[in-house]
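J.: Quick one, fold the following:
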Amino acid sequence: MNKSKKILLIISGGIAAYKILDLVKSLVTQNFEIKTILTKTAEKFITPLSVSSLSKNKIYQNKFEIGEEIEMDHIALSRWADLILIAPATANIISNIANGFSHDFVNTIILASDKKVFLAPAMNVKMWKNPATKKNVETIIKRNFSIIGPSTGLLACGEFGEGKMADINEIETTIKNYFSTKNIKLKAIVTAGPTREYIDPVRYLTNESSGLQGYHIAKKMNECGIDTKLIIGPTQIHIDDNTKIKRVISANDMFEAVKESLPVDIAVCTAAVADFKIQKNKTKIKKENFNLNLTLKPNIDILNFVSNHNKYRPKLVIGFAAETDNLIDNAKIKLKQKRCDWIIVNDITNRTIGFNSNNNEVSIIKKNNSIEKITKREKAEVASILVHKIIKNFSKNENKSIN
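T.: All right, here's what the predicted structure looks like:
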């Protein structure tokens, strides 16, 4: 997969720059070829010699030079690379790219390149949440740039919040996933979030699902070149413009959206779909007239339908199980009953993961009875690991059943 793959790494100024040395070392040992550009500010945090020693390749500085190499390096490098990675990506470099500036070596390369560009932002939380930065990020996403992170944590400035550069493992996995799927054309759907079953125009039954885990899975799939549609219930999370999305309200809405989206190669059913629906009253029920005995009717089981009852069964069907006890045993029962390929289970009694949390900890149970655990980490990183496992299966079993 990674033989002779060429990465142009652009390291911009920021305290997170020192972490990139571990990424360079890891990728080089996996036979990636890396050429690096250091911005002037980045050189205050790491030395050209340290990067050159690890990459075993020439280091470029972010300035135009006149001399022997008048072959127009910005053109040559943009053609040489299979992928461009900017990490850490500061607010300044994101702004320059969004506005199409060409005042230095880095920005001229970006303008001259038609290759995939990934950015791993790193900055103060207030800078990241500033409307100007948000607009710049949205602009470059619309141009098919992909953003890895940032994560939430303690920042170099001492503040806590979103703006920390994504974990090196997440960046590495995202890059490898991209190359793995480059020549495999796959389509996927991801269901996410809660559904609402209305009692009357103002009251409804729902659950605490935020849809965040499903969104990150869809986002990672798209970044890796998998044509993915996110089918999501009512949620407040921000979804970037690069994600193909279908918004739904009820379980029946979600079922119809799933049915219309088939056939696909992969179905990841993370949504916490209501098991029951109620006959909705057309007008608001007054409190004094409210009947506390609600008549419930079962909703269509979407996961069961996708796995069993349609001629377009995906090659890989993944269900999610939110459990309170006997996690593995209950997940195995669900896996067998629904006849899906994998079940991802988490413990919803742990309030630091799962519903309404940025973190998750899950176990992946496959129909061959293998169990793999993803320890507690941010949902974006869980998604990255999961998508990597999905791609790995397709790479090995392109024309075989997946287990």
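J.: For the rest of this, base every contact and every neighbour count on C-alpha atoms.
T.: Noted.
J.: Does residue 339 touch residue 307 like I think?
T.: Yes. Here residue 339 reaches residue 307: they are 6.0 Å apart, a contact under C-alpha atoms under 8 Å.
J.: Go through this structure and flag its longest helix.
T.: helix 379-396 (DSSP state H).
J.: Which of the residues in it are classified as buried?
T.: For helix 379-396, the neighbour count (16 or more other C-alpha atoms under 10 Å) marks 379-388, 390-394 as buried.
J.: So residue 136 sits against residue 121, correct?
T.: No. With contact defined as C-alpha under 8 Å, residue 136 does not count as touching residue 121 (11.9 Å).
J.: residues shared between the contacts of these two?
T.: Shared contacts of residue 136 and residue 121, defined by C-alpha atoms under 8 Å, 6 or more residues apart in numbering, are absent.
J.: So which of these two has more stuff around it?
T.: Per other C-alpha atoms under 10 Å, whichever of residue 136 and residue 121 has more neighbours is residue 121, with 27 against 17.
J.: Pull the residues that contact stretch 271-289.
T.: By C-alpha under 8 Å, 6+ apart, stretch 271-289 touches 191-202, 205-207, 209, 211, 214, 232-233, 251, 294-301, 320.
J.: For the comparison step, fold the sequence that follows:
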Amino acid sequence: MASAAPRAVETVSRAPRVLLGISGGIAAYKSADLVRRLIERGAEVRVVMTEAARAFITPLTLQALSGHPVRSELLDPEAEAGMDHIALARWADQVVIAPATADLIARLAHGLANDLLTTLVLATQAPLTLAPAMNHQMWAHPATQENIARLAARDVRLLGPDSGSQACGEVGSGRMVEPAEIAAVLLPGSGGGLQGVQVLMTVGPTREAIDPVRFIGNRSSGKMGYALAAALQQRGAQVTAVAGPTSIAPGPGLAPIAVESALEMEAEVMERVTDCQMFIAAAAVADYRPETSASAKIKKDADSIGLRLVRNPDILARVAALDKPPFTVGFAAETDQVEVHARAKLEAKRLSMIAANQVGSGEGGFESDRNALICLWREGRRELPMMPKPALAAALAALIEERYGAQIAG
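T.: This is a model prediction of the structure:
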């Protein structure tokens, strides 16, 4: 049976309705905090638990926090009298499952409806977000990754998992993202922690002229940069974008400063950088440019021509080296050893944070509608798995807000 197309969260005068699903993992103890965080942001929250989740946290706790009865039985004689699973599916503006265990992810990926929570997911048209939580070996298993890919292809949004120590005593990727971050991604317009923060960012490629009709460029489309700008605006930031040539339309409320070359981008950035609290270098700036650019079109007379290249300025490094630099976020597009090269760039340029991805092969990267990131800062890392770029941008914006807040507090 074909699944219903997700519907956008409606803009309504009532409180946003969030249906929280909880599956059976030790991270279920964090779900109580998530209920509180969502309510703080103005949401009405109802909770559905799997049978296994009840072994980790009691329904009474979640009922006291949410103010509504907690459901777990598909064939509850009292609730089913009103087709409760259908009523809840229609009630929700958003559905979030946190924690989402390997078992639940597998059942969702294959369209099973063998309990109340999985039945609700098939019955609802509301956007679905998963916060995976499991042992790192389970997360890395090919079966889990295949299931994640299936769900991502259906536009299911994935938040996390984080890396770190786990309840089993091992260390790796599989920790549930913290409730505050989940709530911030789900309800970005409510209590966004970047209210009034001035963000300067670069977007798209640069073109380095060879002659009036030819240039050196790259495959950057600007999709991720503009998606991130929109996500930051949703969190309250005031965004100024300096953008190279793209075919992507900027979002509403964003009037980019158009440039062509790296030198033009550098000039526009340095003119404005002292007025911002945050700088995000999302553009793919050409590392080199022709030493000279012909004033007229080069004719196709010779069998070969020489082109001498000179290095372009490193805009990101220059901003990070200021006496009082803003919170500085870099991007690294790598074809191999992604994390090694990104960590080296983070440390050499003394960045606040860097977001790295693999390009040149496989899914994601330049020109794609999807991507995955490894985010690094001096004392930590977080992986954002493959997902549509708007969803990835929302998750990255939440992480940027978190790290910016930590730097300000520290």
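J.: Report the TM-score for the pair.
T.: The TM-score (TM-score structural alignment, normalised by the length of the first structure) is 0.59; 276 aligned residues with a C-alpha RMSD of 3.7 Å.
J.: what span of the second structure lines up against the longest helix of the first structure?
T.: Residues 389-406 of the second structure are matched to helix 379-396 of the first structure when aligned by TM-score structural alignment.
J.: what's the average distance of the matching stretch to the first structure?
T.: On superposition with the first structure, the mean distance recorded for stretch 389-406 of the second structure (mean C-alpha distance after the TM-score superposition for the first structure) is 1.8 Å.
J.: How far away from the center of its chain is that stretch?
T.: 6 Å (C-alpha atoms, centre = their mean, to the nearest Å).
J.: Over to stretch 92-110 of the second structure?
T.: Put simply, stretch 92-110 of the second structure sits 18 Å off its chain's centre (C-alpha atoms, centre = their mean).
J.: do the same with stretch 245-263 of the first structure
T.: Distance of stretch 245-263 of the first structure from the chain centroid (C-alpha atoms, centre = their mean) equals 21 Å.
J.: Check stretch 170-185 of the first structure too.
T.: Put simply, stretch 170-185 of the first structure sits 12 Å off its chain's centre (C-alpha atoms, centre = their mean).
J.: List the buried residues for that stretch?
T.: 170-171, 173-181.
J.: Residue 199 of the second structure contacts residue 238, doesn't it?
T.: Yes. The pair residue 199 of the second structure / residue 238 is scored as a contact, 5.9 Å apart, by C-alpha under 8 Å.
J.: Which of these two has more residues huddled nearby?
T.: Remark: of residue 199 of the second structure and residue 238, residue 199 carries more neighbours, 24 against 19, as counted by other C-alpha under 10 Å.
J.: quick one: what's aligned to the more buried one in the first structure?
T.: Using TM-score structural alignment, residue 199 of the second structure pairs with residue 188 in the first structure.
J.: count of residues packed around the aligned residue in the first structure for residue 254 of the second structure?
T.: Using TM-score structural alignment, the partner of residue 254 of the second structure in the first structure is residue 243. By other C-alpha under 10 Å, the residues close to residue 243 of the first structure number 20.
J.: and what of residue 298 of the first structure?
T.: Neighbours around residue 298 of the first structure, by other C-alpha under 10 Å: 10.
J.: show me where the stretch 251-400 of the first structure has helices.
T.: Along the stretch 251-400 of the first structure, counting by DSSP state H, counting those that start in this stretch, helices occupy 251-261, 302-308, 327-338, 379-396.
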